[in-house]
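In: build me a structure from this.
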Amino acid sequence: MIFRQLFDQESSTYTYLIADPATKTAILVDPVLNQVERDLKLLEELGLNLRYCLETHIHADHITGTAKLREVKGCLGVVPDHAQANCADRHIKDGETLQLDGIAIEAIATPGHTDSHMAYRVNNDRILTGDALLIRGCGRTDFQSGDAGTLFDSVTQRLFTLPDNTLVYPAHDYRGHTVSTIGEEKRWNSRFAERDRDQFIEFMANLGLPMPTKIMEAVPANERCGRIASPDTTNIISIDFSSTK
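Out: Alright, predicted model coming up:
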């Protein structure tokens, strides 16, 4: 399996490139619009055919690259079941498997950060946790129908029940971490290890974080799979990423 972790510094977002080396088919998880040129260049260098763009959730801090990648590569856009994105080619349900030739990607519903969040278990040895579980942290729960109690249940009952050696790859990191394991997070993630459900709910209610700076732009755009509407017209702004140099 080809597996690459790619980083967008502006939003601290990880995009994941997964590909079957035998068939050269690929998937991008949580692509970022500002990094489409980078992703296209890597696909070209590795000789890969992009089949899917897959989202863990409707993001509030960056605009997805799905629309542009779908336009350039003809791939399919896949979002979690119940996500408000009618533009998607497919909504994936809890327990469904997205088969990328020899690679199995299992959807695991992990709501709480948003009401339609998925984690993706790849070939049973690693999990892309989105914003549900970060390395020594978790996503916030104070917008997009988030719910702290639901997130606590998702992490402790759905993710922490996976084998301890399962590799954890989050959608974001703000401290330079790249990978963890389920066993590490069960032991050292203080948001869960040091709190019961009620304490977690109280803690999350008092984070006092500012709203993401791009939320008013990003959420509507991501509900259109990354197509950006001009503020004064219904036209779509075209961003040229045809060059991959």
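
In: rest of the way, CA atoms for contacts and neighbours
Out: Noted.

In: which residues of this protein fall in helices?
Out: 36-46, 66-73, 148-153, 182-188, 190-193, 197-205, 215-222 (DSSP state H).

In: buried residues, stretch 120-127. List them.
Out: Of all the residues in stretch 120-127, those buried under the rule 16 or more other CA atoms under 10 Å are 120-122, 126-127.

In: residue closest to the middle of this protein?
Out: In the chain, the C-alpha nearest the mean C-alpha coordinate belongs to T56, at 3.6 Å (CA atoms, centre = their mean).

In: and the gap between the closest residue to that residue other than its chain neighbours and G208?
Out: Counting by CA to CA, 6 or more residues apart in numbering, T56 lies nearest to M118, which is 5.0 Å off, once chain neighbours are set aside. Remark: distance between M118 and G208 (CA to CA, to the nearest Å) = 25 Å.

In: these two: which is more packed in?
Out: Shown here are M118 and G208; by other CA atoms under 10 Å, M118 has more neighbours (28 against 8).

In: now do the same contact list for that one.
Out: 56-57, 80, 94, 107-111, 129-130 (CA atoms under 8 Å, 6 or more residues apart in numbering).

In: from those residues, which land in strands?
Out: The strands, defined by DSSP state E, take in 80, 107-109, 129-130 from these.

In: go through the contacts of M118 and name the one nearest F7.
Out: Among the contacts of M118, G130 lies closest to F7 (CA to CA), at 13.6 Å.

In: and the contacts of M118, which of them are buried?
Out: By 16+ other CA under 10 Å, the contacts of M118 give 56-57, 80, 94, 107-111, 129-130 as buried.

In: adding distance to D142 and mean neighbour count, write the helices of the chain out as JSON lines.
Out: Shown next, in JSON lines, are the helices of the chain (distance: least, CA to CA, whole Å; neighbours: other CA atoms under 10 Å):
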{"stretch": "helix 36-46", "distance to D142": "29", "mean neighbour count": "17"}
{"stretch": "helix 66-73", "distance to D142": "26", "mean neighbour count": "20"}
{"stretch": "helix 148-153", "distance to D142": "8", "mean neighbour count": "22"}
{"stretch": "helix 182-188", "distance to D142": "22", "mean neighbour count": "18"}
{"stretch": "helix 190-193", "distance to D142": "16", "mean neighbour count": "16"}
{"stretch": "helix 197-205", "distance to D142": "8", "mean neighbour count": "15"}
{"stretch": "helix 215-222", "distance to D142": "13", "mean neighbour count": "19"}
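
In: one more sequence to fold, the one below, so I can look at both together:
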Amino acid sequence: MLRQVVRNVERILPSWNPEVATSIFGVNISRSCGTTYSRRYSMKPKEMPSDNGLLFRQLFHEGTYTYTYLLACSKTRDAILIDPVDDMVDRDLKYADELGLNLIYGINTHVHADHVTGTGKLKEALPNLKSVISAKSGASADKCLENGNIITFGTEYLECRETPGHTGGCMTYVSHDHRMAFTGDALLIRGCGRTDFQQGNPSQLFDSVHKQIFSLPDNYRLYPGHDYKGFTVTSVGEEKTLNPRLTLSKEKFIEFMRELNLAYPRLIDVSVPANLKCGTLSKAAHDGSQQILDKLH
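Out: Predicted coordinates for the structure are as follows:
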């Protein structure tokens, strides 16, 4: 059966390439069409499909509904992770390795209160990887960003836009070449991050979203830090017209956010101290954090 398929292909494509056939059929086929075949794909990393040069994956942490984003230059294989979660570092490292990627940056949109960042563990596994966060976050990192800075990985780049309000050090990362932005918790799908802790300020958040995110073209896709209803992506145009919070007047928005009366984040006393130190904890802090976690379970 397989021999007949190969012969048909050879008649259609006299100068066929066995490697191309391998990528089409998902089997290892030599021109002589021997009797032993491998079911493993042999597609090389440089041949992995990409979106106009950008390899992009959206990953999920079920425990905290957190999105982690893997972006890579398909030409150089240099890659970054946005908002990695410590519990999922093994998954992320394995996935990057499978794709033949060289992780160079672990980037955070802000100091998280609901999970410990994975940048600390990533740096332990990959000594050359650099941690990245906003300078105004107050967190320690290898690279601290200011508004307007550019992050490059291979031939790809992200523009850094300060979007404080959820916390005092939130940053949105924008890829203009691919019309996409990673908003962290500043802007969620049909919502936004809370503003009642970590230097949160509803007035500042309203201005950040309208000036730094809604100023982007309507067709830019927006990827949030979390989603709790099963959504994965939105757009500037959608949120400008359909976000029930950010379509309010500024005065109404401030009033709404101040009246939310949300519960105290269950992991904030563990996450924030660790995330201020790039996801690392001293033994004493680790032991104290474990006591908190034990009480929560």
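
In: for the two chains, what TM-score is obtained?
Out: The TM-score (TM-score structural alignment, normalised by the length of structure 1) is 0.92; 235 aligned residues with a CA RMSD of 1.7 Å.

In: picking up where we left off before, the residue nearest to the centre of structure 1 pairs with which position in structure 2?
Out: In structure 2, the residue matched to T56 of structure 1 (TM-score structural alignment) is T109.

In: what does Y95 of structure 2 align to in structure 1?
Out: Looks like Y95 of structure 2 aligns to L42 there (TM-score structural alignment).

In: cool, and H226 of structure 2?
Out: Per TM-score structural alignment, H226 of structure 2 is aligned with H172.

In: identify the residue spatially nearest to that match, adjacent ones excluded.
Out: Per CA to CA, 6+ apart, closest to H172 of structure 1 is T13, 4.6 Å.

In: correct me, but the one you found touches A171?
Out: Yes: using CA atoms under 8 Å, T13 of structure 1 is in contact with A171, at 5.7 Å.

In: which residues touch the residue nearest to the centre of structure 1?
Out: So T56 of structure 1 contacts 29-30, 79-80, 117-120, 129-131 (CA under 8 Å, 6+ apart).

In: what's the distance between the counterpart of D83 of structure 2 in structure 1 and P163 of structure 1?
Out: With TM-score structural alignment as the criterion, the equivalent of D83 of structure 2 in structure 1 is D30. D30 of structure 1 sits 24 Å away from P163 of structure 1, going by CA to CA.

In: so these two - more neighbours on which side?
Out: Comparing D30 of structure 1 with P163 by neighbour count (other CA under 10 Å), the higher total belongs to D30, at 26 against 14.

In: check contacts around the more buried one.
Out: Each residue near D30 of structure 1 by CA under 8 Å, 6+ apart is listed here: 14-16, 53-56, 64-65, 171.

In: go with 6 Å
Out: 15, 55 (CA atoms under 6 Å, 6 or more residues apart in numbering).

In: distance check, it against D8 of structure 1.
Out: To D8 of structure 1, D30 of structure 1 is 11 Å away according to CA to CA.

In: what sits in contact with each of those two?
Out: Counting by CA under 6 Å, 6+ apart, D30 of structure 1 and D8 have no shared contacts at all.

In: find the nearest non-adjacent residue to the aligned partner of T152 of structure 2 in structure 1, please.
Out: The equivalent of T152 of structure 2 in structure 1 is Q99 (alignment by TM-score structural alignment). Closest residue to Q99 of structure 1 in three dimensions, ignoring its sequence neighbours and counting by CA to CA, 6+ apart: I105, at 6.2 Å.

In: same deal with S140 of structure 2?
Out: K277 (5.4 Å).

In: translate the one you found into the numbering of structure 1.
Out: Using TM-score structural alignment, the equivalent of K277 of structure 2 in structure 1 is R224.

In: residues near that match, how many?
Out: 21.

In: and what of Q9 of structure 1?
Out: Neighbours of Q9 of structure 1 (other CA under 10 Å): 10.

In: now for it: what does it line up with in structure 2?
Out: Aligned partner of Q9 of structure 1 by TM-score structural alignment: E62.

In: distance to G139 of structure 1 for the helices of structure 1 - can I get that in a markdown table?
Out: Conversion of those to a markdown table gives the following (distance: least, CA to CA, whole Å):
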| stretch | distance to G139 of structure 1 |
| --- | --- |
| helix 36-46 | 24 |
| helix 66-73 | 22 |
| helix 148-153 | 9 |
| helix 182-188 | 14 |
| helix 190-193 | 11 |
| helix 197-205 | 10 |
| helix 215-222 | 15 |
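
In: looking at those, which is nearest to Q84 of structure 1?
Out: That would be, of the helices of structure 1 and by CA to CA, helix 215-222, which comes in at 8.9 Å.

In: what does that closest one contact?
Out: 60-63, 227-228.

In: residues in contact with the residue mapped onto D115 of structure 1 from structure 2?
Out: Superposed on structure 2 with TM-score structural alignment, D115 of structure 1 falls opposite G168. By CA under 6 Å, 6+ apart, the contact list for G168 of structure 2 reads Q199.

In: can you give me the distance of G168 of structure 2 to T66 of structure 2?
Out: Taken as CA to CA, the span from G168 of structure 2 to T66 of structure 2 is 20 Å.

In: also K283 of structure 2?
Out: 26 Å.

In: more neighbours: the two, which one.
Out: Between K283 of structure 2 and T66, T66 has the larger neighbour count (other CA under 10 Å), namely 22 against 9.

In: I'd guessed the more buried one sits against D227; true?
Out: No: applying CA atoms under 6 Å as the test, T66 of structure 2 and D227 come out as separate, 7.0 Å apart.
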